[in-house]
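J.: let me see the structure of the following:
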Amino acid sequence: MDDQNKNLLLATALSFGVILVWFLLFPPPDTPPTDPNATGTETSAPAEIATPTPDAAPGPEPGTPGAGEATETAGTDAPRLAIETPRLSGAISLRGGRIDTLALKDYRTEIDEDAPIVELLRPAGADQAYYALYGWAPGQGLALEDVPGPDTRWQVAEGETLAPGRPVTLTWQNDAGLTFTRRISVDEDYMFSVTQSVTNSGGASVSLAPYGILARHGEPENLKNFFILHEGVIAMADGTLTEMSYGDVEDLEVDPAEGARAEVMRVGENGWIGFTDHYWMTTLIPSSGSPFKAAAKYDERRGIYQTEAVLPTETLAPGETAEVSTQLFAGAKEWEAIRDYQRTGVDRFIDSIDWGWFFFLTKPIFWLLHEVNLLIGNMGWAIIGLTLIIKAVLLPLAYKSYVSMAKMKELQPEMEKIKERAGDDRQKLQQEMMELYKKEKVNPASGCLPILLQIPIFFSLYKVIFVTIELRHAPWFGPFNDLSAPDPTSIMNLFGLMPWAAPPPESILALIFIGILPIVLGVSMWLQQKLNPAPTDPTQQMIFAWMPWVFMFMLGSFASGLVLYWIANNLITFTQQYAIMRSQGYKPDLVGNILSSFRRKPRTEEK
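T.: A predicted model of the protein is given here:
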């Protein structure tokens, strides 16, 4: 077996092995996810959220019952204020002042235009309840009933509908002379601003701490549990990113001070905390430069996951007023929107997108894909454009590699003479081969470098296609209407000509009746092989013969955008290799190599 074929086989086998391990470790979900956005059914289970304890002042004993416990079942008995923006619709319940109903107008649960829009937040008492609430934790001189909590009935002081440029203001007054005000505004995208203030008209000093809470009742129904994707708690604390799955939160130690399983993080200047899903996120964001206590909690008795941002305790003398502003992100994890929020002061907010371990590749690859898509206006063609750019960047290395391969072909007669002279003397064979390589300035290992470099790029693009919302439901043309999903064509629907669907990805039939893109991928790999004659070794011949078709079936269930990238990469590589080898005086016998693979092999006579 010559060195060139050895290197090519080694590189191809390594690529196959890495992808196979990846496929085994990170298989697609076995069952289709339950639609998390269907209208929830009301239940009679009470929603009880424990009031946070102040971070730096004495407070009531954790778990003390009172006004700080929410008993709202569905919120239908409390008045509500509508939320209407170009991209959001929802409501604020006057019980607790909760932002507890929110839908994303730009996104639907399925590709079908008639599919319901995505629901992000739901009120307590509904199935999969998920909401944001704000309040004040009592400190010195106050009890739970003296501060507004999750069950407090607020009054409307200003506004009827929350919209961009049209904030709403809520007020509540206790019997001790404290007047609380909450002003809520929203921008054109997904950012809410919440300003909480309190005025002490009583006769004694009081201490209290403002807080924000995100509460989630149970795990999301559509939880992917996919190793490549983080879902659960996400927090940034002074430049340190923390990610905890729902299982991690359940396994936290019980914190006596918090009264639940909890992980507490002290943030000195900049940070945020919340929940992240595959494509959606809610995040509590205190003002930049403000210290606060961030906490992730799990109440196993009620099955509630909770993230908190508790700001420093305020001490008010009679006649004084304290005011604190925070932000709440609730929406889609759009790269452009999140980047803009980071530019306006949300520290490292772009890291809320799960870029993974290869962030140094996934971030620039996505940026480049995004920019190309802005120019072209079609994500499928943008993937092909991205492939062209990547191949252009790697062209110098590819050129050296293919030049080396052409020279190796030219040296083939001389190498055969060396093998004949050396006979069974392996040491002499290696020594003379190395002298020949040195004399002709040929590196036999260079042929595998372009293939090896494609592995991290392939995985990084797989990550980008899987986690970024910009690829969700992104069309290319014809039946390819979602590049983040497997190829929707199959022989069962005549490769997209018939209106019915292909076998679902979790079906065994999907592994057999693959789409047209995986088939094109297999053919492109096979053609690329035919630039070189088939190896003489029978085992090597068999491996090379089966490799394209194994990859074809193995990648049939991968995202069609990823298969499209690999097809484009194969075709560009084929063109580059053919042109460069021709320029070096070696003309690949493509037609002859193809015909030889169909010729019937003569039977060897038995001795």
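J.: going forward, measure contacts and count neighbours with C-alpha atoms only.
T.: Noted.
J.: residue boundaries of the strands in the stretch 201-350 of the chain?
T.: Listed in chain order, the strands found in the stretch 201-350 of the chain under DSSP state E, counting those that start in this stretch are 206-217, 232-237, 240-244, 254-255, 260-267, 271-276, 280-286, 292-299, 304-310, 314-316, 321-332.
J.: one more, for comparison:
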Amino acid sequence: MDDNNKNLILATVLSIFVLIGWFYFFPPPEPVITEDPNAVTTTETAPTAAPVATATGTSNASTAAVTETAENTDAPRLKIDTARLKGSISLQGGRIDDLSLKNYRETLDADSDIVHLFNPTGSVGSYYALYGWAPGAGLSLDQVPGANTIWTAPSGGTLTETNPVTLTWDNGNGLVFTREISVDENYMFSVKQNVLNNGAGTVSLAPYGILARHGEPQDTKNFFILHEGMIAMSDGELTEASYGDLADYDFNASEGAKAEVTQVSEAGWIGFTDHYWMATLIPNQTSPFKSVAKYDERRDIYQTEAVLPTQSLSNGQSATVETQLFAGAKEWAAIREYQNAGGVLGFLDSIDWGWFFFLTKPIFALLHWLNSIIGNMGWAIIALTVIIKIIVFPLAYRSYASMAKMKELQPEMEKLKEKAGDDRQKMQQAMMELYKKEKVNPAAGCLPILLQIPIFFSLYKVIFVTLELRHAPWVGWITDLSAPDPSSILNLFGALPYAAPDLGLFAFLSLGILPILLGVSMWLQQKLNPAPTDPTQQMIFAWMPWIFMFMLGTFASGLVVYWIANNTITFIQQYSIMRIHGYKPDVFGNIKASFNRKSKAEEK
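T.: Take a look at the predicted model:
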């Protein structure tokens, strides 16, 4: 391989090194608690009911401030109990404000708490869904249900997959409100709101749904590779805003807070997404609505709203509006089902697939399918690696064949160097003529490396953002493929009777078994070729496997498993192809030479 080819490979490898160094040196900062979670007096801004398109035009109901008192601990509650969810609905506001995910725990510890998604006002991480009606013509704020309305549940009962619950409220002035809440076997709630006008006059009002989050979540990772915050789909256009972005919005007078308002013509949704969990308001996908993302800096409340078309009701008329609320884990299969069978436009994009979505989506779909067959995500990653290597094999074959041809031409290249002497231009011209004559592409050996860059980062993205890798075991000590290898060289991988110390920012020094295997696999792959003759390149190539070993040691175990498998398969492919084309790599000789090599200064 000539100097140009070596320099190209060197530049590529160094680029990978810089990118990986970025991941390491810019980790997510520690979360900062910005407020006292016990400060319970809050103010929410009710949604503006207009202008919202209706079948007969628009309505101009005004924005109203809704003062929410502290959570009434004596307010009745209805229990939620399904195969996957547990919690309760407060009859104060009729809000869904207590929700936990039965299938997920905070840590790998069997006694760890299950994941809490929603929490009532006044508790740490207050977060809930609230539904109501914004008053329009002929109505005042106290004549419609809001945050502090005490509903009744005539039939009582527990909300299950087969048993919906019904709430009612009579405003005492002719309007009777009914709310039926149901839930499916996963995480989708259906909320059917009905209002009956028994009064003498005509009234206008607009149904809405709110997701309110008090303060930025304490477990927000603030990592640039992952989106956390507001997420919305509006007529096919995906919008994302971090909590910082929401706080930077301009003040919107009509909303009474920093807000961004979008008129959606027929299909969309809006909510908040975390790393693995999400809550989303989903109006009927054929109905227009107003999508609002806002931040009340006075009370440190983040809020998303879906405000539906205004309803005008004369005496004896009623109106019913049904919307959905997704509140649960971002499971790929469930979300895909809601998109494909449930008709929720672009719902699969609620998972952060990143810029390489055209790679990350099919890679994860294949990984998920392999896991369903094999039953172990670690082995599924290895099977995925094999499939990827099969797909790119034609390119790899040409590359390694070209490299073998280059080895055969090495004696002739040495002769050209002797003839050219110090005339580098003459040397380059002679080599190009030789390459053309022998039909050799000197850059072919770099193609597999270049191809690995987008695949590597796509898989990194998949492993980092998808829920299915969280707490997924592989073999033995690898009990969470989304986390770094827990073994450590500092206690001889458990042989010594003490736990490895927590080194914080220097955790890369606590090497596990997988990172060491990675370094060895890269080192062996290098030994398929003799070391470069240039001393600088020789030194860089000698250190590269061990630098990668330390840098990738803090990465998710699943990614390291992929890299080890990829290196192993690449070694076998390259060795076999080069043998087929007449060049026998002297692996053991190159290993021996790397230990016996002396510098020119020492030889002198």
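J.: I'd say I519 of the first structure and F551 touch.
T.: No - judged on Cα atoms under 8 Å, I519 of the first structure makes no contact with F551 at a distance of 9.7 Å.
J.: okay, now the counterpart of L229 of the first structure in the second structure: neighbour count?
T.: Under the alignment (TM-score structural alignment), L229 of the first structure pairs with L226 in the second structure. Look at L226 of the second structure: counted by other Cα atoms under 10 Å, it has 16 neighbours.
J.: cool, L503 of the second structure as well?
T.: A count of nearby residues for L503 of the second structure, using other Cα under 10 Å, gives 10.
J.: likewise W477 of the second structure?
T.: Using other Cα under 10 Å, W477 of the second structure has 12 neighbouring residues.
J.: give the contact list for A296 of the first structure.
T.: Going by Cα atoms under 8 Å, 6 or more residues apart in numbering, A296 of the first structure touches V233, V249, A262, E263, V264, Y305, Q306, T307, E308.
J.: give me the buried subset of these.
T.: Buried subset of the contacts of A296 of the first structure (neighbour count, 16 or more other Cα atoms under 10 Å): V233, V249, A262, E263, Y305, Q306, T307, E308.
J.: so what corresponds to the second one in the second structure?
T.: V249 of the first structure maps onto L246 of the second structure when the alignment is built from TM-score structural alignment.
J.: ditto for the fifth one
T.: Residue mapping for Y305 of the first structure onto the second structure gives Y302, with TM-score structural alignment as the criterion.
J.: need the nearest residue in space to that match, chain neighbours excluded.
T.: Spatial nearest neighbour of Y302 of the second structure, excluding adjacent residues (Cα to Cα, 6 or more residues apart in numbering): Y295 at 4.6 Å.
J.: for that neighbour, list the residues it contacts.
T.: Going by Cα under 8 Å, 6+ apart, Y295 of the second structure touches L246, A247, Y249, A257, K258, A259, I301, Y302, Q303.
J.: and A404 of the second structure, by the same measure?
T.: A404 of the second structure is in contact with M578, H581, G582, Y583, counting by Cα under 8 Å, 6+ apart.
J.: the first structure: which residue goes with that one?
T.: Aligning on TM-score structural alignment places A404 of the second structure opposite A406 in the first structure.
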